[in-house]
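Chemist: Quick check, what structure comes out for this input:
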Amino acid sequence: MAKPSRKPSSSKLEHQRLCWHYGDLVAYGFRRLQRKYDRRTAELPDPTYIENALAALSIDGVETQEGLTDQLQSSLLPILQSQIDSLLQALDLPGLRNDPAPKLALVLQIQAKLDYSLDRIKYLVVTLCPDRESMSNRTDDHDLKGLKSYRLCRLRMKFEGILSWRICEIFETANDLIQQMELSSGPSNSSWSEIESLKKSLNRTVCCTSDTIKSIADCFQASELALAQDSWRHQRLQIEQLHQSILEELNPSTHTTGIFKQYSDQFVGQSVIRLARLTLPIFKLSRIFFAKLSKRGLAQERIPIHTEISSEQISILAESVEHVVEDLRELKFHLDSANQPDEDARSEDFVRIAGSLKNCFVFPLLLVSMYFIPLIPDTEALQLQKYYQNWFVTWNNQMALAIHNFTLVAKTYTDDIP
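Modeler: Below you'll find the model as predicted:
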């Protein structure tokens, strides 16, 4: 005769009710925080709330914009990081499994602290940069040092576009973890391996969030040259990939499957082969130029954090790599078109792109020469200013020659694809 199944003891039922009570509050808290700080559902800043938040900051002696940025770096961001670390520790699997109620109660406390910190940061950021669109390209802020609009707009972009998204990802994953561990009254059908996978995902998201917090702090600690390069990595990689694709189509024996293999395995026809070969110095010099400005080049020198460059000029420097990539991509497209018998590649297109590429480097060269190279600390042993001046002069001459040679041949280009 089968034994009747045991009913849970009253103490176990009480324990489960207590866990679900805390778990439901925690789950609700994570959902509420996610709605509040998700860009798609967040409410617009309330001017009265901003005044109250700033009044609270002023109690600590913060009265100026410089004071607000100092408060953000020295206090608010480190506190936020500490609270995120505490949340991750509170959500450790053994603790939640063996003694969940105290852990869930602790998570509730951390949620309240996170909400308060994020509120203060949110409204402080909006105060420093009330209108990102109108502020980003100011021409009259040469002497504003750390309060130039480009820097402040980067701060707001990083908070609204990256940090808020990362934080909401933490809230969503943490909520899923609580639910799948059956610590709330919500439905759950996950295995322990799936729960462990959720925890690993939470760990990764917290790590990415920590990197974002650091990058926000860098908005005020990085030089304006480094700030301009903040989004260069992807475009620099594209230049390398485009360069490699030209090499592969000129020398098919070295060809590897890549994202730019779209038309033919190799260039055919003497005219297009000659043009393609003349683009190689242009691609190489473009890649070298931005590498020289990077953290392994000019940006690693002890350039002051603030110069007399304006936000509009920083923006021009920041966007220069994007314009170069656009022209190089178009150049590659026309070379591939010229390599097809049924495509109409025109001489004037090659000449136009070459002229556009030449113009792409005019302002970056001027800005680097005016605002950054003269501020490199110089010593008798290391004449770095002279070194960089000579390097960019040599580079400019070589690029001018490469574009000149390409343009001469492009003007005489004729389609000889059989």
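Chemist: Please make it C-alpha for all contacts and neighbour counts, starting now.
Modeler: OK.
Chemist: just the helices in the stretch 251-400 of the chain please.
Modeler: For the stretch 251-400 of the chain, applying DSSP state H, counting those that start in this stretch gives helices covering 270-293, 311-338, 347-360, 362-367, 384-411.
Chemist: Could you dump the ones you listed into a markdown table and include mean neighbour count and distance to residue 97?
Modeler: A markdown table is the format used below for the helices of the stretch 251-400 of the chain (neighbours: other C-alpha atoms under 10 Å; distance: least, C-alpha to C-alpha, whole Å):
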| stretch | mean neighbour count | distance to residue 97 |
| --- | --- | --- |
| helix 270-293 | 18 | 51 |
| helix 311-338 | 20 | 50 |
| helix 347-360 | 17 | 60 |
| helix 362-367 | 15 | 58 |
| helix 384-411 | 16 | 60 |
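Chemist: Between those helices, which one is closest to residue 210.
Modeler: Nearest to residue 210, of all the helices of the stretch 251-400 of the chain, is helix 311-338, at 24.6 Å by C-alpha to C-alpha.
Chemist: Distance of residue 310 relative to residue 145?
Modeler: Residue 310 sits 10 Å away from residue 145 when distances are taken as C-alpha to C-alpha, to the nearest Å.
Chemist: between these two, which one's more packed in?
Modeler: Regarding residue 310 and residue 145, a neighbour count based on other C-alpha atoms under 10 Å identifies residue 310 as having more, with 22 against 18.
Chemist: burial of residue 247, as a residue count?
Modeler: Close neighbours of residue 247, defined as other C-alpha under 10 Å, add up to 18.
Chemist: Here is the second sequence; please produce its structure so I can put it next to the first one:
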Amino acid sequence: MMAPLAGGAPGAPVGGVWGTVRGTLSGILPVTPHPDPRTPGGSEGRAHPLSRPFGRARVRGCAPGALLRAPTLGADNHRADPCRALSSRCGSRSRMNEPLEMDNPTKKKAPTSKRSRKEDHRQQGDLVVEAFNSLIAKCKAEDDDSSATRDGREKYDGLVIDQIDLKSDLLFQLHSSYLPQLRHQITTLSESLKPSDLLKNPHSKFDFISEIQSDLDRTLDQIFSARRVLCPLPIKLPSTRINDYHLKVFKSYRLYSLQYALTSCFLDAIICVFYHFGDLIRQLKLTTQKHDCKADLASVREDILCEVDHSLFMIEEAITWVNGSEFDIVQVGWRNEKREIGESVQELLSMISPANPATKGEKQSERKPLSESATQLAKSVVPVMKLSRLFFDKMSRRGMNQKKLPLYTTMSSHQLNTIDELAQNIEGRLTTILRGLGDADTYHEPDTSELLTEVVQEIEAHFDAGILLILLHFVPIIPDTDGFPVQNYYKDWLATWNTQLSIAVNNHLEACKIFEQNAE
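Modeler: Sure, this is the predicted structure:
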């Protein structure tokens, strides 16, 4: 990954699949301003990021608790508590429900006294805060799917949408220049907005911040324009086995992921950063807006650092969608579920041994102890859950995916989506098992036995489908390490693991039969 780039200079060309850079494209691509911010609409696409039939809801690519909608702008241009969800994640104590917008500053007068210098600084602060609000409005408008899609059709259909070379160049610019620039600019703003430095020399700091804001505005335009060319229409993953492997980096699976990665949580995170930047200036009383409450600068600064970290995480994730291998991308879809699978294992152990402090879960106080027969049934599920956790740990970047793999495989988008949703499907069914075990002593035993039998067999079927695709398409492209036959190692490991899972499933099915017989 390239180092952050300053200003608007593109990064140095790199080789590989992208080929030769054909020059900076920002002058080629028209940028459509969005003067009237609108409330974001719903995104089209596959249903699993926000809803699914099994288990907990999750947001693809978002850190835990990161889902929120963009702040709304009312008719009076006053904002109302836009980042409550994200800031609560960081332990925010700052007041975010007060408007940031300022009255139009009057014409500056030459400072002739200490009082007039303060007024000059406040008017300058007004302009900086208004610039942050303008950036927020730009991001909100981009997150409006209908607006962004309509603009893409009007300007790019029949012109560049089928030009593969241009799209390749845009992908290159996104991961090597535009997104690193955004990362660098947000980091620079965070470092420039230290309260002590702002209070010491507000004039020069505001001048510098204004320059970065102008660069940010241009960078966001470049990112948004590139996204509209690469994803000009709502992209849906194929519901049938359409083979688009020949499209390489332009398979609908990657483009769908990219469309999501450059909107939604990505924009939410950036919006909250801009909000907190403006809120800090307001609380420092460096604007003309009255702020009677005592500022908690330590808390405000803590909020800023938290939101900046989250926005940088989302930028890195977007770079992965652009320049990562297909195995990198599917693992982004595994992240939340991997954590939840681990939590499911702990919850199951706490059901079996409620008196053991090491296994006591958060919900233990709400649950009645299991009967002896239900406890034996729960014990039979432990190997299935632990093997599930082991599989995703082994296939993760800490395990199988330690080295850079080729960008694309011969898989279709449908097959890639099957692997992408593997963790989601497994985690959802483990949650169903926990719910069934919790009700085992309440409902009729045959119902519990039938439910667990069906769900565990579904787990085995999902793993069988995923492992087959991994063996056929991912394992053969893993490079050997210092002469060590890595591919053979993973083939043997997956075969052994699959055998252990089959044994665990069969043992659980036998336990279900015994549980049902004891009820007769």
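Chemist: that older thread, Serialize the helices of the stretch 251-400 of the first structure to TSV and add fields for distance to residue 165 of the first structure.
Modeler: Formatted as TSV, the entries for the helices of the stretch 251-400 of the first structure read as follows, by distance: least, C-alpha to C-alpha, whole Å:
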stretch	distance to residue 165 of the first structure
helix 270-293	30
helix 311-338	24
helix 347-360	34
helix 362-367	33
helix 384-411	40
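Chemist: Indicate which one of the ones you listed is closest to residue 140 of the first structure.
Modeler: Of all the helices of the stretch 251-400 of the first structure, helix 311-338 sits nearest to residue 140 of the first structure, with 8.1 Å by C-alpha to C-alpha.
Chemist: compared with the second structure, how much does the closest one deviate?
Modeler: Mean deviation of helix 311-338 of the first structure from its aligned counterpart in the second structure after superposition (mean C-alpha distance after the TM-score superposition for the first structure): 1.3 Å.
Chemist: same thing with stretch 352-359 of the first structure?
Modeler: Compared with the second structure, stretch 352-359 of the first structure is 1.7 Å away on average (mean C-alpha distance after the TM-score superposition for the first structure).
Chemist: and that stretch, which stretch of the second structure?
Modeler: The counterpart of stretch 352-359 of the first structure in the second structure, counting by TM-score structural alignment, spans residues 454-461.
Chemist: What lies in contact with that stretch?
Modeler: 425-426, 429, 432-433, 501-502, 505 (C-alpha atoms under 8 Å, 6 or more residues apart in numbering).
Chemist: if you set the cut-off to 6 Å instead, what comes out?
Modeler: Taking contacts as C-alpha atoms under 6 Å, 6 or more residues apart in numbering, the residues outside stretch 454-461 of the second structure that touch it are residue 426.
Chemist: and if you look at stretch 363-377 of the first structure?
Modeler: Outside stretch 363-377 of the first structure, the residues that touch it by C-alpha under 6 Å, 6+ apart are 303, 317, 385.
Chemist: Residue 66 of the first structure is nearest to which of the helices of the stretch 251-400 of the first structure?
Modeler: Proximity to residue 66 of the first structure, assessed across the helices of the stretch 251-400 of the first structure by C-alpha to C-alpha, is greatest for helix 311-338 (17.5 Å).
Chemist: The closest one corresponds to what range in the second structure?
Modeler: By TM-score structural alignment, helix 311-338 of the first structure lines up with residues 413-440 in the second structure.
Chemist: List the buried residues in the host helix or strand of residue 30 of the first structure.
Modeler: When elements are defined using DSSP states H and E, residue 30 of the first structure is found to belong to helix 10-37. By neighbour count with 16 or more other C-alpha atoms under 10 Å, helix 10-37 of the first structure contains the buried residues 16, 18-27, 29-31, 33-37.
Chemist: Same check on stretch 135-146 of the first structure?
Modeler: Counting neighbours by 16+ other C-alpha under 10 Å, one finds that the buried residues in stretch 135-146 of the first structure are 135-138, 141-142, 145-146.
Chemist: Likewise for stretch 343-361 of the second structure?
Modeler: Buried residues in stretch 343-361 of the second structure, counting neighbours by 16+ other C-alpha under 10 Å, are found at 343-354, 359-361.
Chemist: and of the residues you listed, the nearest to residue 211 of the second structure?
Modeler: Residue 211 of the second structure lies nearest to residue 343 out of those, by C-alpha to C-alpha, at 46.4 Å.
Chemist: Give the equivalent position in the first structure for that closest one.
Modeler: Taking TM-score structural alignment, the alignment pairs residue 343 of the second structure with residue 241 from the first structure.
Chemist: Ok, residue 299 of the second structure next?
Modeler: With TM-score structural alignment defining the correspondence, residue 299 of the second structure maps onto residue 197 in the first structure.
Chemist: Could you report the separation of its match from residue 191 of the first structure?
Modeler: From residue 197 of the first structure to residue 191 of the first structure the distance is 10 Å (C-alpha to C-alpha).
Chemist: what's near enough to touch the match of residue 299 of the second structure?
Modeler: Taking C-alpha under 6 Å, 6+ apart as the test, residue 197 of the first structure contacts no residue whatsoever.
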